[in-house]
Every structure is written in C-alpha cells, then in structure tokens.
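Chemist: Sequence first, predicted coordinates after that:
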Amino acid sequence: MNKLQAMEVFVQVVDAGGFTRAAENMQLPKASVSTMIQALEGALAVKLLHRTTRQVSITADGAAYYERCLRILADVREAEESLSRTRLSPAGRLRVEAPTGIAGEVIVPALPDFFARYPDITLDLGCSDRPVDLIEEGVDCAVRGGHLSDSALIARRVGIVHFTTCAAPSYLNKHGRPQHPNELLQHRCVNYFSSKTGKTHEWDFTRAGERLQMPLPGQIALNDANTYMAAGLAGLGIMQMLNFTVLPYVADGRLETLLDDWTTDPFPVHVVYPQNRHLSAKVRVFVEWIAEVFSNHPGLRLKNAPPRPTPLQVAI
C-alpha cells in the first residue's frame, strides 16, 4: 500500500462526504478508493469511517487522523515544490469557478496573458451564478461577488462591482422613464433570484443620505447574468446590471441609463479557497494574477468607484 496515496484518498473521501464523489474528483475507480481505505484501516488497526447505505461519516479516531493527514500532505507538497520547477513554473490542472458576467467580460479576455505566464497550467473554468461547494465539487478556488457567508473558506478581497439602473429604448418608449425610485413600483422590472435560496433580490438606491430598499414588481426573474441581460435588451423591463457590462450597450443605443443621480450598494468581489489545505503554486499564482487583473480594471478596482456609463466615455 502506498501510504501517502492512501492518506490523499482518505482526505478526499472525508472532504467529499462519500466514496463516489471522491473517486470522481480523483479520477479513480470507486472500488480502488474503497480498497485503499480498507487497507489503511487494516494497517492502522483503527476504524476511520462509519459506512451506511446512505452516507459515510468520520469516527473520532478518523477525525484526529484526518487533521494529521492534512499537515503531512501539506508538508510533502511543500517539500516537492521547493525542489522542483513547480515553484518557478506551476503546472497541472486548475479548477476555478466564477460568476458568468465576470468570467465572460473580465477573466476570459485576460487569459492569454495568464497562459503566456504559466503555459504548463491547464484551466477548467466553470461559469455559473450558482453557489458552488468547493470541497464537494473538487474546485480549487472561486471568484465570488457579494457578501460571504461560508466561514470554512479563506477569502481574499480583490475587487468591487457597481451597478447601473437601465432599460432598453423599446421599453422606455412604451412605458416612460421613471424620475424617482418610487416610480419603479408602477413599472415592470427584471428581477434576479438566488440559485441557493430562491429568494428574489431587493433593489436599493441611495442619494444625499436618503436610502431606499424595496422589492419591485416584474413578470420575470432570472438567476444568470447572461439571460438577465438578454431580458433587459428584449424590453422586458428595467434592470440593474454590472456597471462595466452596460457600457457597450449604452454606447450603441441598445440600453439607456436611468436614475443617474442615485447610486446602488456596491458588491465586494473575493477569491476564495478551502482552508486547512496547502495553497499549491498553481492556485497561488492564479489568485495573484486575478488580483492584478481586477486592480487594472476600471470597473472592478477597489479604490475608486468607476464613472457611470455614457456613450461619451466609451468613445474616449
């Protein structure tokens, strides 16, 4: 039995909560995973996991051994990287998740630079607005917008996004332009709902110390940035969209900004990754790279709020 491999498999089974998911994450047959765990328990003469037909749970001895395994495996990886070219030229498969809008508008256009720097990294980029369980789904790190609720993750704040209230001319020509947020109650709005809770997000507005937060009427609610934008462009209602994604549509006349003297609450953007894990070189360089990309992006940088989108700004 390869003891280090068995430790890796054991950690994966605990993190994934079962043999099937761990086998998928490690690209091993489920039978091999089960056999290695049995051999490890035999060598240690200790039961590490409770198994039932429905779930796998860790024993008290298993929990103690799990913590030791994490430290040992981290030390081994660090020793290997310090003696290899990995530190200078990270290599391997990297699994990253990012929100649809940020992935398409910011990350993907910048990737030629990333691959030029790190040609030996293979990237699997998942693009979705749903919350992803990093450990269960075998994700190395994720870009997340909004306030974080998962305390089991290490987070680095890398940017901030602002929103613009806007609508298609086809909608405004038919229904008119609101002059105050309260007038939105008489309009149709394109709403956004959480993939995790199903709850529709409320809208917020601030001006000169006055703050409004309210649910708004609408015939449609979506949970994906691309389809949300498509609904607004189709004239289905007024929407609030990421500032920098609105720019080209304002420039070509497909969208018009509204309530320009009101602002909305900005959302922080973080890169998150599981704690109790050694931060590998490939994850480390990606986190540093994405922080650099965001710091150079006018719509995401932390320091100054970006200007509101206008055709003039785009022309410049």
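Modeler: In hand now; what should we look at?
Chemist: switch to C-alpha atoms for all contacts and neighbour counts from now on
Modeler: OK.
Chemist: ok so residue 190 is a helix residue?
Modeler: No: counting by DSSP: H, G, I helix; E, B strand; the rest coil, residue 190 falls outside a helix, being strand.
Chemist: pretty sure it is touching residue 233, no?
Modeler: No: using Cα atoms under 8 Å as the test, residue 190 is too far from residue 233 to be in contact (10.5 Å).
Chemist: Just checking the distance from the lengthiest helix in the chain to the centre of its chain.
Modeler: Scanning the chain for the helix with the most residues, using DSSP state H, yields helix 60-82. Chain-centre distance of helix 60-82: 27 Å, with Cα atoms, centre = their mean, to the nearest Å.
Chemist: In addition, the following structure is provided for comparison:
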Amino acid sequence: MGLQLFVRGPRSLRLTHDGSQFYQHAVRILEQVEAASAELAGLSETPRGTLTVALPMAFAREIVGPHLARFQAEYPDIRLDLRIGSGQPDLIRDAIDMAVIVGSATDSDLIQQRLINTPLIWIAAPEVATALPESPGPDELASLIGAVETRYGETPVTVVDKNGAVRDIALQGEQVMQVNDPILLREFVCAGGGLSFAPDLYCRAAIRDGSLVQLYPHLQLRQESSLSLLFPGRRLLPKKAQVFMAFLGDICAGMR
C-alpha cells in the first residue's frame, strides 16, 4: 500500500495514524463478515430469535390465534412479536419481518405470496332471513343491506346471477354502516343488523351453529377477499421466517 502502518521500537510495536485508521476499517469489515456468517448459519440451524409479524385483527383472532400455542411448542427458541392492526404496515419503517395483508400490496419492492382467496357470501341472522325476499332484484338487494366492510362501501359491488347476467349494486351511501373489521360486521349481522356480505372464511362457524344463514347462492359476488404474505425482497430468509411462513401456509391450506 506504500504506507507505514506501525513503528517498531526496541521493545514495543505501535500503530501509526495510518495504521490506526486501517485497523479500524479492518475491524468493521471483520464484524460484518462475522455477522453475515452468523446469519447464513441461522438459515440451516435451529430456528431462533425474535420474529416480528404484522397481522390483520380478524385473521389473527379467528384463524391464527388457535394455533399459536402449537407453533411456540414446536419452536421454543423463536420469540414472536405480533403486531395486530388494520391496513398495510410499513415493513421497513417499523422493522417488521413479514406481514399478512388483505388484498394486494402497494409497495412493488416487497415480495407478495398469496395465502388464501375466500369468496364473499350473503349473510343474515335467522330471524332476519325469514323476512327477506327469496329472490330480490339488484336495487331491492341494495336497500336491504344494513352494513358492509369499509373497503366495499365506496364503490358498487358486482353480482352475477345464475344465468350469467352481471349487475353492479350501488350501496345506499350514508344509510349503510361501514365497519373496517369483518368480525365486528359478522357480530352485528348475528344480532339482527340486516343483510350483509362478508368473507366466507369468517362466517363458517356461525353458519354451522345456526347464528347466521347464508342467502342467495344464485347471486354470487364477483369481488372476493384475499390474504397475502408480504416480506422484503431478500434472497435468503432466516430459518425463523421460513418456518413461520410454512406455519401460516399450513393453516390456510386447511381452511380452503
């Protein structure tokens, strides 16, 4: 390099200014190499460490929650940090390893992996269902809706009848309550809140136990609800992330 890095005395060896600068850079490089080696080792060894995951509230409570104890028992060295909320989180800003989102990602730099698609179905409480018309037209159908998920409240929803005819239903604007949580919407409908439509995924148990009735199978909603896994576009994911992704995939596969 053409630089004097150290000065050798009769009984000592000391760094010059250039030598000190070189040493500090070398230490930083070694630390980065060691950190990279440790991360790569973590790809093949026992999954461990903190994993920060953002989940939608309904999905966390109804779908993931009943299985979390099993995951922790299988992977005791992973510490889950679950962030429950609505909307799409900022993975980079909030230091989140991965997220489950409803719909599609808005950030093209992130990798998106579909977990499940679930149709929207018409639902009502049994006592409400008995008072509803058997085969309402689109305009009448719109007037019967008591509440909708917020994401469907601003634009018409598309209905396809048994003959393949397509109609857009414009919801009754200010007359219809909007809710940004499908579980709260389901409970509102169960309590007699009128006709609505919601993701089949969150209504199955209530339909089985008789709290809800599924209506109008001949009037299929073209819109559907999808859940996707979102994570940074890194080539190598740590083992802790891989096993949690597989865990979510297994749960969703069992719900199809």
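Modeler: Structure's in. What do you need? Computed from a predicted model, the values in this text were never measured in an experiment.
Chemist: Need the TM-score between these chains.
Modeler: The TM-score (TM-score structural alignment, normalised by the length of the second structure) is 0.75; 224 aligned residues with a Cα RMSD of 2.9 Å.
Chemist: hang on, the earlier thing: for the longest helix of the first structure, list every residue counted as buried.
Modeler: For helix 60-82 of the first structure, burial by neighbour count (16 or more other Cα atoms under 10 Å) applies to 62, 66, 69-70, 73-74, 78, 81.
Chemist: Include distance to residue 162 of the first structure when you put those residues into a markdown table, please.
Modeler: Converted to a markdown table, the buried residues of helix 60-82 of the first structure look like this (distance: Cα to Cα, whole Å):
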| residue | distance to residue 162 of the first structure |
| --- | --- |
| 62 | 46 |
| 66 | 42 |
| 69 | 43 |
| 70 | 39 |
| 73 | 41 |
| 74 | 38 |
| 78 | 39 |
| 81 | 39 |
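Chemist: Can you tell me which of the residues you listed comes closest to residue 297 of the first structure?
Modeler: Taking Cα to Cα as the measure, residue 297 of the first structure sits nearest to residue 81 out of these, at 31.9 Å.
Chemist: What are the neighbouring residues in contact with that closest one?
Modeler: 87, 281 (Cα atoms under 8 Å, 6 or more residues apart in numbering).
Chemist: Against residue 93 of the first structure, how distant is the aligned residue in the first structure for residue 100 of the second structure?
Modeler: Taking TM-score structural alignment, residue 100 of the second structure has residue 143 as its aligned residue in the first structure. For residue 143 of the first structure, the distance to residue 93 of the first structure equals 17 Å [Cα to Cα, to the nearest Å].
Chemist: So between these two, which is more surrounded?
Modeler: Between residue 143 of the first structure and residue 93, counted using other Cα atoms under 10 Å, residue 143 has the larger neighbour count: 22 against 14.
Chemist: Check the secondary structure at the more buried one for me.
Modeler: strand.
Chemist: give the contact list for it.
Modeler: By Cα under 8 Å, 6+ apart, the contact list for residue 143 of the first structure reads 96-99, 269-272.
Chemist: what do you get for residue 254 of the first structure?
Modeler: Residue 254 of the first structure neighbours (Cα under 8 Å, 6+ apart): 168-169, 233.
Chemist: Can I get the residues you listed in TSV including distance to residue 281 of the first structure?
Modeler: Formatted as TSV, these follow (distance: Cα to Cα, whole Å):
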residue	distance to residue 281 of the first structure
168	45
169	49
233	42
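Chemist: picking up where we left off before, what's the closest of the contacts of residue 143 of the first structure to residue 5 of the first structure?
Modeler: Looking across the contacts of residue 143 of the first structure and measuring by Cα to Cα, the closest to residue 5 of the first structure is residue 96, at 24.0 Å.
Chemist: What lines up with that closest one in the second structure?
Modeler: Matched by TM-score structural alignment, residue 96 of the first structure corresponds to residue 53 in the second structure.
Chemist: The helix or strand in which its match is found: which residues count as buried?
Modeler: Taking DSSP states H and E as the definition, one finds residue 53 of the second structure inside strand 49-56. By 16+ other Cα under 10 Å, the buried positions in strand 49-56 of the second structure come out as 49, 51-56.
Chemist: I'd guessed residue 295 of the first structure sits against residue 159; true?
Modeler: Yes: contact criterion Cα under 8 Å: residue 295 of the first structure and residue 159 qualify, at 7.0 Å.
Chemist: show me where the stretch 151-256 of the second structure has strands.
Modeler: 157-160, 166-169, 177-179, 196-199, 213-215, 220-221, 224-232 (DSSP state E, counting those that start in this stretch).
Chemist: Among these, which comes closest to residue 67 of the second structure?
Modeler: Taking Cα to Cα, strand 224-232 is the member of these nearest to residue 67 of the second structure, at 17.4 Å.
Chemist: quick one: contacts for the equivalent of residue 291 of the first structure over in the second structure?
Modeler: Taking TM-score structural alignment as the criterion, the aligned counterpart of residue 291 of the first structure in the second structure is residue 249. Contacts here follow Cα under 8 Å, 6+ apart; on that basis residue 249 of the second structure touches residue 115.
Chemist: joint contacts of residue 190 and residue 233 of the first structure?
Modeler: The contact sets of residue 190 of the first structure and residue 233 do not overlap (Cα under 8 Å, 6+ apart).
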